[in-house]
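K.L.:
got a predicted structure plus its sequence, pasted below:
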Amino acid sequence: MAMSRFEYVKSFETTGVLDPAHWIVITLRCQNLDTISQVHKFQRPNDIRFHQVMEASAVSVMGEFKELVLGYGFSGEFNFVFAKNTTLYKRRGPKLLTNICSLMATTFVYTWSSYFESVTLNCLPVFKGIIHLFPDDQILRDYLTKEQLVCHQKNLYNTAIWSLVSTEGLMPQDAASALKGTSEGEQNEILFSKCNINYNNENPVFKKGTIAVRCKKQVPVTTPDGSVTQRNQSTIVTMQSDFNKDKFWTETFALQQPTKHNSKTSYVKAFEKNMELLPQTWLVVRIDGKGFHRFSEKHNFEKPNDIRSIELMNRAAYQVMNTYPDIVLSYGDSDEYSFIIHKDSKMMKRKENTIISSIVSLFAAKYVYDWQDVFVGVPLQYCPLFDARVVLYPNIKCLHDYLSWRQADCHINNMYNTCFWMLVQRGSYSRRRAEEKLCGTFSDDKRAILLTEFNLDYDQEEAIYRKGTTMIRRNPSEKEKNSGVSYLDDIVIEHTDLINDTFWEERHWLLSDKPRG
């Protein structure tokens, strides 16, 4: 392969395989919940519609991932528990986290209108993901017990604040001052004496949160001979229950090891996995669509390239780059995008899982949010998934070679796909026959096929297909616009050659300046 000299950059990738025989718990927290609630004027202290969106999204995630056996959520948070012995994706933490995170984000956007019927979604969710690894059943129980206690404490406090606001006419900050330093008992007394509210009668979904359990149920199935038989089918059941009670752990979700209620649960934070990435290294976050071959077939993407799909990917990438100023450059083609974060960046304290989950959730949410604007008249059949990883590169040469590798891959794939679909669409080849014809061919062979059989000069094809899309920060000292370049705020969108040194020599400010964050 002509560009094989760039392949070495793959050796910097790590798998992030999680220890075997441990419970894997993935926690997603909506980072911008306060902004979402303010923008959409949520009911206080709780908006049942938001709870329904979160619950529906979480149930959809559990429905997609059969290895998820238990879930628990409240407010803007949801915890997903994988079976202790799962081998899904061979237990690669970043892949598990980002697939779940992206699906939660896309489903959130997709289902919003079902519950907020007259409220347009104007602020996309960003989820911070955390991975916990628990070696035994007792720690799993202690963790979920702690989470449910946090749910109760936050809800009691918020109920007291907003009840004082509504009944006593206090400003929120004054109500918060009045509650400062109060105990749970005192907050209950304030609710009862001043607001005529018995907290015990409040909606249990807000007091206890939602538990989602995977269960088996018998369903009738008709066999080929016409007879009806009963078979087990997996289903997700939601409920409100108490994690601190033995009944849940013995009857609803039976554990193999004996457990007991433990009032001291703060220790579980030590089992959190969120590695701080090495300083003074360039961070590359690469997003890939999961199962996009099937997704493109289901939505009848045009072949060999669908400009609508590329536009949607570019919109999502622009949203990410515009949100996080420490991203100095983005490059994408087909169903993937790479985001380059400056080596001096302290973005999100350089926490690996926080960075990849935040970027992939915003990217995925924007993809679904803009779907109808780009794919006009094409209903979204199901929500797409994306996985993400972060790779560290020690110097600019490695970074250049990484981007050269991705652009070389774009060229190789696009040339093959262009030739393949010309043979199928205009040459009346079957797909199998087209594959056989192209098997073992080189770039020159494919160019010759395109030119001699279809009078198509590959080098005249649109650069967006041959070279992909590059987004960079505009040089702060240069205000003039160059021909052929489109400007969106301070982000420049180009379809240019990243392999030759010319690109970097003309844009020296990209990798030399401090990050803008």
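P.N.:
Happy to help now that I have it.
K.L.:
CA only for contacts and neighbour counts going forward, please
P.N.:
Will do.
K.L.:
what about the helices in the stretch 401-517 of the chain?
P.N.:
431-438, 443-454, 463-467, 502-506, 509-512 (DSSP state H, counting those that start in this stretch).
K.L.:
turn the ones you listed into a markdown table, columns for mean neighbour count.
P.N.:
Output for the helices of the stretch 401-517 of the chain, formatted as a markdown table (neighbours: other C-alpha atoms under 10 Å):
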| stretch | mean neighbour count |
| --- | --- |
| helix 431-438 | 14 |
| helix 443-454 | 15 |
| helix 463-467 | 20 |
| helix 502-506 | 11 |
| helix 509-512 | 16 |
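K.L.:
adding distance to residue 67, write these out as CSV.
P.N.:
CSV is the format used below for those (distance: least, C-alpha to C-alpha, whole Å):
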stretch, distance to residue 67
helix 431-438, 35
helix 443-454, 43
helix 463-467, 38
helix 502-506, 46
helix 509-512, 42
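K.L.:
quick one: closest of those to residue 43.
P.N.:
helix 509-512 (44.7 Å; C-alpha to C-alpha).
K.L.:
which other helices and strands contact the closest one?
P.N.:
Helices and strands touching helix 509-512, by 3 or more C-alpha pairs under 8 Å, 6 or more residues apart in numbering; DSSP states H and E, are strand 327-333.
K.L.:
run a quick neighbour tally on the residue nearest to residue 464 when sequence neighbours are not counted.
P.N.:
Nearest non-adjacent residue to residue 464, counting by C-alpha to C-alpha, 6 or more residues apart in numbering: residue 495, 5.4 Å away. By other C-alpha atoms under 10 Å, the residues close to residue 495 number 19.
K.L.:
put this next to the previous one:
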Amino acid sequence: MANSKYAYVRDHESKDTLESGCFIVLRVHCSNFKRFTKVHGFEKPFDERAAKLMNSCAMAVFEEFKEIVYGYGQSDEYSFVLEKNTQLFERRDRFSEFNEFEKPNDLKALNLMNSCASSMCKDFPDIILAYGFGHEYNFIFRKETDVYTRRTSKLVSVIVSSFTSLYRIKWIEFFPNKDMRSGALFEGEVLCLKETSDIQAYLAFKQQECDEKNLTNTCFWKLVESGKSEQEAHEILEELEKGKERLGKNEILFQQFGINYNDLPDMFRQGSCVLKTIVNDRRKVITVHTEDIASATFLNCYSIVSKELTDLEENASRIGEKHLNLCWVEKKMEQDHWIVVRIDGCRFSRFTKVHGFEKPFDERAAKLMNSCAMAVFEEFKEIVYGYGQSDEYSFVLEKNTQLFERRDSKLVSAICSSFTDAYVKKWKECFPKKDLQYAPRFDGRAVCYESYKLIRDYLAWRQVDCHMNTRFNTCFYARIHSGESTKTAQRNLQGTLTKERYKMLSQEFGIEYNQLPLMFRNGSSIFWDDKVKGDKWSEETSGGIPKYNSRWLLGRTPTNT
């Protein structure tokens, strides 16, 4: 449809982004309600049925748009007040605006992105090359890689989680005098390219995108600096876009502002390439800039890269988009199904050992996980329920959510990113005397469930797992603390039944399992509490999993779902 003869109609669309930092009030009323009430015989002066219908419709709007915080109606009208910082329909207080990045390019922010990409290349041996510009990075893995057994959800969630973690940790290096005012939320998607020529074409495509975006942004912000309003600057550039006039933008920069576009820093115009090379007989990760990142001349300069990317085309930039066989790995979750996104700590056994977590349970770590889950709830209003235990958390999204168009990779990676960012941010709140030794990471997956019963069974499954792990770990570490070796403790527990473990704890160690803290035995449940004014979250650890709450079931009983 993008290239059809009907595409011109989009030219009539206008950008009408509302001013940030303001409450939005949207009033709806019927234009011909006087005639409507007469035709349908409404009682006068008031019809209770009609009033209840209006109220019921308003409630349905509340269920559909969680950003609405208040509604008032009378007669044939209703007013809806949206959250002050709502992001509904692309009204975005962007991360760069929150943190006051310089325009059109912030050198420190770009260097931060490059530093994160460099660390990623060191942490993941199968990454052979990375290319980034603006707020994105592309990581290319070896063709034969078997990392995470090539599972899409695990691969994309771990990469995004790792990048998010590094971004939060490294922020202070590049912005020592500025606190991060809002979390950086990253999302990811995966594509599979079969041939080296496809890789070259993709890199050429992305570098062209970098160049065009930078040229446009540079023109835009120079026009704004000169006194034009943002709307006026947009209109000037849109006129140039209609004529596909690249020279027009260059002329604006040169004639009006004395800027030769080609004299701007390479990193802004060309993007950054992070790759591995040999320096003094040792592997080293470096960041380079070049006018043609996809050319054989450039890529063949680095033996580690050329070893993986064989049969390179010399004029890759001429391959063109028509030869770009982009195989996006995209899975959309079924409509009218509950979506559950479960995240788990990645290699957390080592993480807990390095950071000296208390065994068998560390209350600080459990509270940190719960606090992160609450942050995810605040970020994604479409999540209606969360259940967590140990190093995992499951998030249940509304049955009819259209978040990220129900795309698997986007859902999983964005939720993982939000959780990871919160974990690093809140670490010192729970571990004030411990520094993070390295970046934590999480992996995730998304699953669809058709009925309420399946959701209940899923949550019950996770809670049973919580009980089993708690019983085993309590017994195991009780034996370890009593002086047994790891192997001896494992041997003594092998094949024991639940009743035997209860007896073992009580008789040998004086521990009554049912007296252990509820958070460790039952796990933690987090859900929206409609009874709390302001739509606040609730945390429940006392009774396991509640049967339902009104927002989750939309007012219906379990038998109707």
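P.N.:
Thanks, I have it. Being a predicted model, the structure only gives us computed values, none of them experimental.
K.L.:
contacts only, for the residue nearest to residue 464 of the first structure.
P.N.:
463-464, 467-470 (C-alpha atoms under 8 Å, 6 or more residues apart in numbering).
K.L.:
that one corresponds to which position in the second structure?
P.N.:
Superposed on the second structure with TM-score structural alignment, residue 495 of the first structure falls opposite residue 541.
K.L.:
do the same with residue 336 of the first structure
P.N.:
Match for residue 336 of the first structure (TM-score structural alignment): residue 392.
K.L.:
check contacts around that match.
P.N.:
By C-alpha under 8 Å, 6+ apart, the contact list for residue 392 of the second structure reads 342-345.
K.L.:
could I get those as CSV with distance to residue 200 of the second structure and neighbour count?
P.N.:
Converted to CSV, the contacts of residue 392 of the second structure look like this (distance: C-alpha to C-alpha, whole Å; neighbours: other C-alpha atoms under 10 Å):
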residue, distance to residue 200 of the second structure, neighbour count
342, 35, 21
343, 34, 25
344, 35, 20
345, 35, 18
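K.L.:
narrow the residues you listed to those in strands?
P.N.:
342-345 (DSSP state E).
K.L.:
could you identify the most distant pair in the residues you listed?
P.N.:
Using C-alpha to C-alpha, those span at most 10.4 Å, a distance reached by 342 and 345.
K.L.:
once you drop chain neighbours, what's closest to the residue nearest the centre of the second structure?
P.N.:
The residue lying closest to the centre of the second structure (C-alpha atoms, centre = their mean) is residue 414, at 1.5 Å. The shortest distance from residue 414 of the second structure to any non-neighbouring residue, by C-alpha to C-alpha, 6+ apart, is to residue 187 (4.6 Å).
K.L.:
touching, the one you found and residue 417? I think so.
P.N.:
Yes: contact between residue 187 of the second structure and residue 417 holds when scored by C-alpha atoms under 8 Å: they sit 7.0 Å apart.
K.L.:
helix, strand or coil for the residue nearest to residue 158 of the first structure when sequence neighbours are not counted?
P.N.:
Nearest non-adjacent residue to residue 158 of the first structure, counting by C-alpha to C-alpha, 6+ apart: residue 45, 5.8 Å away. Under the three-state scheme (DSSP: H, G, I helix; E, B strand; the rest coil), residue 45 of the first structure adopts coil.
K.L.:
where do the strands sit along the stretch 201-350 of the second structure?
P.N.:
272-279, 282-288, 327-329, 338-345 (DSSP state E, counting those that start in this stretch).
K.L.:
list the contacts of the second one.
P.N.:
The contact list for strand 282-288 of the second structure (C-alpha under 8 Å, 6+ apart) reads 114, 118, 121-122, 272-278.
K.L.:
go again using 7 Å as the cut-off
P.N.:
Residues outside strand 282-288 of the second structure that contact it (C-alpha atoms under 7 Å, 6 or more residues apart in numbering): 118, 272-278.
K.L.:
and if you look at the last one?
P.N.:
If you take C-alpha under 7 Å, 6+ apart as the criterion, strand 338-345 of the second structure is touched by 391-399, 412, 416, 441-450.
K.L.:
circling back to that earlier point, deepest-packed of the strands of the stretch 201-350 of the second structure, please.
P.N.:
Among these, ranked by average contacts under mean count of other C-alpha atoms under 10 Å, first place goes to strand 338-345 (a mean of 22).
K.L.:
quick one: that strand to the first structure mean distance?
P.N.:
Compared with the first structure after fitting, strand 338-345 of the second structure deviates on average by 0.7 Å (mean C-alpha distance after the TM-score superposition for the first structure).
K.L.:
what residues in the first structure pair up with that strand?
P.N.:
So strand 338-345 of the second structure sits over residues 282-289 in the first structure, by TM-score structural alignment.
K.L.:
and the gap between the residue nearest to residue 464 of the first structure and residue 502 of the first structure?
P.N.:
Separation of residue 495 of the first structure from residue 502 of the first structure (C-alpha to C-alpha, to the nearest Å): 14 Å.
K.L.:
what's the answer for residue 237 of the first structure, then?
P.N.:
Using C-alpha to C-alpha, one gets 59 Å for the distance from residue 237 of the first structure to residue 502 of the first structure.
K.L.:
in the stretch 151-300 of the first structure, which spans are helices?
P.N.:
Under DSSP H, counting those that start in this stretch, the stretch 151-300 of the first structure gives helices at 172-179, 184-195, 204-208, 246-247, 292-298.
K.L.:
which residue numbers in the second structure go with the first one?
P.N.:
So that's helix 172-179 of the first structure. So helix 172-179 of the first structure sits over residues 230-237 in the second structure, by TM-score structural alignment.
K.L.:
can you give me the strands in the stretch 451-561 of the second structure?
P.N.:
Going by DSSP E, counting those that start in this stretch, the stretch 451-561 of the second structure shows strands at 524-528, 537-540.
K.L.:
which of those strands is buried the deepest?
P.N.:
Most buried of the strands of the stretch 451-561 of the second structure by mean neighbour count (mean count of other C-alpha under 10 Å) is strand 524-528; its value is a mean of 24.
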